[in-house]
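[1] Based on what follows, work out the 3D shape:
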Amino acid sequence: MQTYIVAGFAALLMGLSGIVQGKVSEQEAARLGKDLTPVGAIRDANDAGVIPSWEGGLSEPPANWQRGDVEVNPFPEDKPLFVITDDNLHLYRDRLTDGHIKMLEQYAPEFVMPVYQTRRTAAFPEYVYENSKQNALTAELLRNGNGVRDTITTSPFPIPQNGLEVIWNHILRYRGEEIAFRSGSATPQVDGSFNEVVNNYDYFIAYSRRGADLENIDNKIFYLKTNTVAPASLAGTITLVHETLDQIRSPRLAWRYDAGSRRLRRSPNLAYETDLPNSSSLRSVDQKDMYNGAPNQYDWTLKGKREIYVPYNAYKLHDADVRPDDVIRPQHINQELTRYELHRVWVVEAKRRTGISHIYDRRVFYVDEDSWQVLATEEYDKDGDLWRVSEAHNISFYSEPVFWTTMEMTYDLKAERYYIDGLNNGYPAYDFDPGFRGDQFSASAARRDARR
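    Below is the predicted model of the structure:
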């Protein structure tokens, strides 16, 4: 049986009864930085002491790391406390997601979950903490929950009252001000063979920049430009995205440049259930970053909190010496490189609204209390069967205090294949200060880039 820790009767009631627009009182907001962490997590350890108290996270890098290097493992001496397998699943079932239970059963004996000591590493800059508290006092959902007002920099609802607020906390969580990196993706065949697609990613996150406010960001969360560098057949493909805060009033803007046609075209359908490019129809666009875009296709319910084993501190997957061949295996990734820990997560259920078309009829999200990062999801088909299971393997970055994914994957339980993104092994470290300007992300700038 699943055990939920409900964060107050009001949160449960509001999550079940529909959308509630509202900010918290000054008395409630005053808990941030005290019994709650600055971003709204429970500061104290759990009753068993397995989940420790939050002591500021991994705010300082290890002594053996230098700026410009790929992040090194801050816990090299850690060994698994135990390994969950199909054989001992019955001992841990109440601490697992339904998706992980299914993976353990379907892919036994190869799929296992090594469980390590819990380390609450999530940390962010001080100005993010300050804005988190201010958001708690001012932020409100727009009508029907399709956007948020009076918020900036980071998650708007550190003390959430319903499922939509938790999802917006994930969508608007702090990931730095700008980031540049190279990363690969793949859709391995059932036998594990794969071809890697490599992209350069440039993010300019207007919403999170110091000094930003809702008036000067023009309803934009971020600007994203990707440039495909491999394989040769796709090289030169450019995708440009302007991600908006209220996507109903002002939908996401997207363009795509195809090197074959040599034209930059609008991509109005790059949203919702549309196949994610280069995913072999194994992942939808709104699964990128575990969930993105307007939440208007679902009714959202906050189920409360659970203590479960989730992917965390994935420094072995992120290691500079690990290559795609080390990660990719038939049907699932190399689980020897994974790390699971016991953490408290918010559980949010999304049910497709009547009259809305989407390939997923129901979805369940497991959201980290320390970072508002979605760590795992389950996607169900129209018959109510579990279809896909997604994971986000995260680390705390060092050059900018950010807790973010290093690798994501969506497992298709019917096709017994998966999509993996974040194969950045062997590529340079993420650059959180590339010196971008907002005008570098215009359509005309993308056209100039394409001609080079």
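
[2] can we go C-alpha only for contacts and neighbour counts from here?
    Will do.

[3] Could you pull up the contacting residues of Pro52?
    Taking Cα atoms under 8 Å, 6 or more residues apart in numbering, we find Pro52 in contact with 44-46, 118-120.

[4] show me where the stretch 201-350 of the chain has strands.
    Taking DSSP state E, counting those that start in this stretch as the test, the strands found in the stretch 201-350 of the chain are 220-230, 238-244, 253-258, 263-266, 298-311, 340-352.

[5] could you check the angle strand 253-258 makes with the first one?
    Strand 220-230 and strand 253-258 meet at an angle of 10 degrees, taking axes from the mean of the first three to the mean of the last three Cα atoms, to 10 degrees as the criterion.

[6] Could you name the helices and strands sitting against strand 220-230?
    Under the contact definition 3 or more Cα pairs under 8 Å, 6 or more residues apart in numbering; DSSP states H and E, strand 220-230 sits against strand 197-204, strand 238-244.

[7] same deal with the fourth one?
    Helices and strands touching strand 263-266, by 3+ Cα pairs under 8 Å, 6+ apart, are strand 253-258.

[8] Determine how far the strand it packs on lies from the middle of the whole chain.
    Put simply, strand 253-258 sits 23 Å off its chain's centre (Cα atoms, centre = their mean, to the nearest Å).

[9] contacting residues around it?
    Contact partners of strand 253-258, identified using Cα under 8 Å, 6+ apart, comprise 236-244, 263-268, 270, 443, 447, 450.

[10] what about 6 Å?
    With Cα atoms under 6 Å, 6 or more residues apart in numbering as the test, strand 253-258 has contacts from 237-242, 263-267.

[11] mind listing the strands for the stretch 351-452 of the chain?
    For the stretch 351-452 of the chain, strands defined by DSSP E, counting those that start in this stretch occupy the ranges 362-368, 374-380, 386-397, 402-412, 417-421.

[12] so the second one versus strand 386-397, what angle?
    To tie it back to what came earlier, the one meant is strand 374-380. Interaxial angle, strand 374-380 versus strand 386-397 (the same axes, to 10 degrees): 170 degrees.

[13] here's the other one to compare against:
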Amino acid sequence: MKLSKLVTAVAVLTLSTSSGLSLAKVDETTAKRLQNDLTPVGAERYGNSEGTIPAWDGGITKIPENYEEGEFHPDPFADDKMLFKITSANMAKYEKNLTDGQKALLTQYAPGYEIPVYPTRRSASYPEWIYEKLAENALTAELQENANGVRNTIATSPFPIPNNGVEAIWNHILRFRGEQAEFKSAIVTPTKDGSYNPILTNYSYYFTYAEPGITLDEIDNKIFYLKTKINSPAKLAGTLTLVHETLDQVRSPRKAWRYQAGERRLRRVPNLEYGTDLPSSESLRTVDQKDMYNGAPNQYQWNLLGKREVYIPYNSYKLNEASTDASKVVSPKHINQELTRYELHRVWAVEGILRDGLRHAYHKRRFFFDEDTWQIVLAEDFDEDGNLWRVSEAHPVNFYQIPVTWTTVELTYDLKAERYYIEGLDKQGTIDFNPEFKRRAFTTSAARREAKR
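    Modelled structure (predicted):
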């Protein structure tokens, strides 16, 4: 769908007084301006006045000639030269474009921690049918009562123009990540001296919500199915986890099962949600930090803080290639920042405050969403005393054969423990976005048979 059609649909929606949706109404003058200003995902189409953020021109629309299916993705921007590095010594110069979490990392891990900044490349792109679904969602999507789910939406983010914080949260949760995906990678939790034991895991995703032609009724309240199976170390090998991720997790909570070697039983895991420690994270991350944020958003009051320009991880092809060998990436206290790439992009900022009477490890959370993808790229979590505790980063690339933008490496820094959690290492091949799964492969009976093989 062309941009003009999308924005015309949004304009019609926002001018309607009977839609019942939670988008702000605009007058005809504003609607006309939107026709020129927005991309299909609701980002600002134009660059900034300083010229440091370019206009969006469709992102990567052509697969590089040196890409081979099944191989790692060649960096389309490998010839870009670094503009500068941000360090603890010069960060005051760039302060307006840094988050509190970034400044904390620069300060706490000085002098080794640096942020290398490159030219901004707005590379994000999606299939044409996803742009069409974005337009349809803009006309129909609405929050359910108490914002615990979304109605009348499918395939991708529901709210191209968010009116509040929880709509932005749902844009991240429901963003397009392909139809299916399978890959092998490792989780690492280094000690302070940098030693580690990787946990190599196979991941299988079936994104029901993004299945072409499917309706909201047909997905049976399921966003996706996930199956993980640990390959090594030997003491954990064979451990299988099955997750059925639901759209409305208050009405129908996430269902999860685990099979552990030696038990020979697939058991329900009733507490794989919210602030529970993420398995294999050594208590450095909570379950709802997987994919930067997941699950029912009902524990927090979410506030949309607006947009700002921030140096964020982007076009992380160099890190993606290096992550085939964990030893190239892992170092004491923080990863090898020489492999990273940061660019100046506009981000939506959302802050969540824990609701009265509820319990969670984090009293306050702050998320930063890339405007071109709705991917959370930076996150900050605060303890009950208001102190910054953990800082998370998602390092994305455009998997241009689909195309889809998704993370290649994701990590959380624990500032108190001076340790970190990282996933996406020791990769054994790139992501297979066409494994041809059947939905029945994600039933409990199928998982049980696979676990016992």
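
[14] Need the TM-score from the superposition.
    The TM-score (TM-score structural alignment, normalised by the length of structure 1) is 0.93; 432 aligned residues with a Cα RMSD of 1.5 Å.

[15] Identify whichever of the strands of the stretch 201-350 of structure 1 lies nearest to Asp94 of structure 1.
    If you check each of the strands of the stretch 201-350 of structure 1 against Asp94 of structure 1 by Cα to Cα, strand 298-311 wins as the nearest, at 7.8 Å.

[16] Check the mean deviation of the closest one from structure 2.
    Strand 298-311 of structure 1, aligned to structure 2 and superposed, deviates on average by 0.3 Å (mean Cα distance after the TM-score superposition for structure 1).

[17] Give the aligned range of that strand in structure 2.
    Mapping strand 298-311 of structure 1 onto structure 2 (TM-score structural alignment) gives residues 300-313.

[18] now do stretch 225-243 of structure 1
    Going by TM-score structural alignment: stretch 225-243 of structure 1 matches residues 227-245.

[19] and the counterpart of Gly184 of structure 1 in structure 2, what element?
    Gly184 of structure 1 maps onto Ala186 in structure 2, with residues paired by TM-score structural alignment. Using DSSP states H and E, Ala186 of structure 2 maps to strand 180-188.

[20] mean per-residue distance, that strand to structure 1?
    Mean deviation of strand 180-188 of structure 2 from its aligned counterpart in structure 1 after superposition (mean Cα distance after the TM-score superposition for structure 1): 0.5 Å.

[21] circling back: where neighbours are concerned, which of the contacts of Pro52 of structure 1 has the most?
    When neighbours are counted by other Cα atoms under 10 Å, Arg120 leads the contacts of Pro52 of structure 1 with 22 neighbours.

[22] what do we get in structure 1 for Leu106 of structure 2?
    Per TM-score structural alignment, Leu106 of structure 2 is aligned with Leu104.

[23] List the buried residues in the match of stretch 225-243 of structure 1.
    Buried residues in stretch 227-245 of structure 2, defined by neighbour count with 16 or more other Cα atoms under 10 Å: 227-232, 236-245.

[24] now swap in stretch 421-434 of structure 2 and tell me
    Across stretch 421-434 of structure 2, burial judged by 16+ other Cα under 10 Å covers 421-427, 430-433.

[25] List the contacts of that stretch.
    The contact list for stretch 421-434 of structure 2 (Cα under 6 Å, 6+ apart) reads 72, 180-189, 323-326, 409-412.

[26] re earlier: check which helices and strands the strand holding Ala186 of structure 2 sits against.
    Packed against strand 180-188 of structure 2, as judged by 3 or more Cα pairs under 6 Å, 6 or more residues apart in numbering; DSSP states H and E, are the following elements: strand 199-206, strand 419-425.

[27] any idea of the angle the first one forms with strand 419-425?
    Going back to what we said before, that points to strand 199-206 of structure 2. Interaxial angle, strand 199-206 of structure 2 versus strand 419-425 (the same axes, to 10 degrees): 60 degrees.

[28] Quickly name whichever of the buried residues of stretch 227-245 of structure 2 is closest to Lys5 of structure 2.
    For those, the residue nearest Lys5 of structure 2 by Cα to Cα is Glu245; the value is 32.2 Å.

[29] so who does the closest one touch?
    222-224, 254 are the contacts of Glu245 of structure 2 under Cα under 6 Å, 6+ apart.

[30] Specify the local secondary structure of the aligned partner of Arg122 of structure 2 in structure 1.
    Aligned by TM-score structural alignment, Arg122 of structure 2 pairs with Arg120 of structure 1. State at Arg120 of structure 1, reduced to three classes by DSSP: H, G, I helix; E, B strand; the rest coil: coil.
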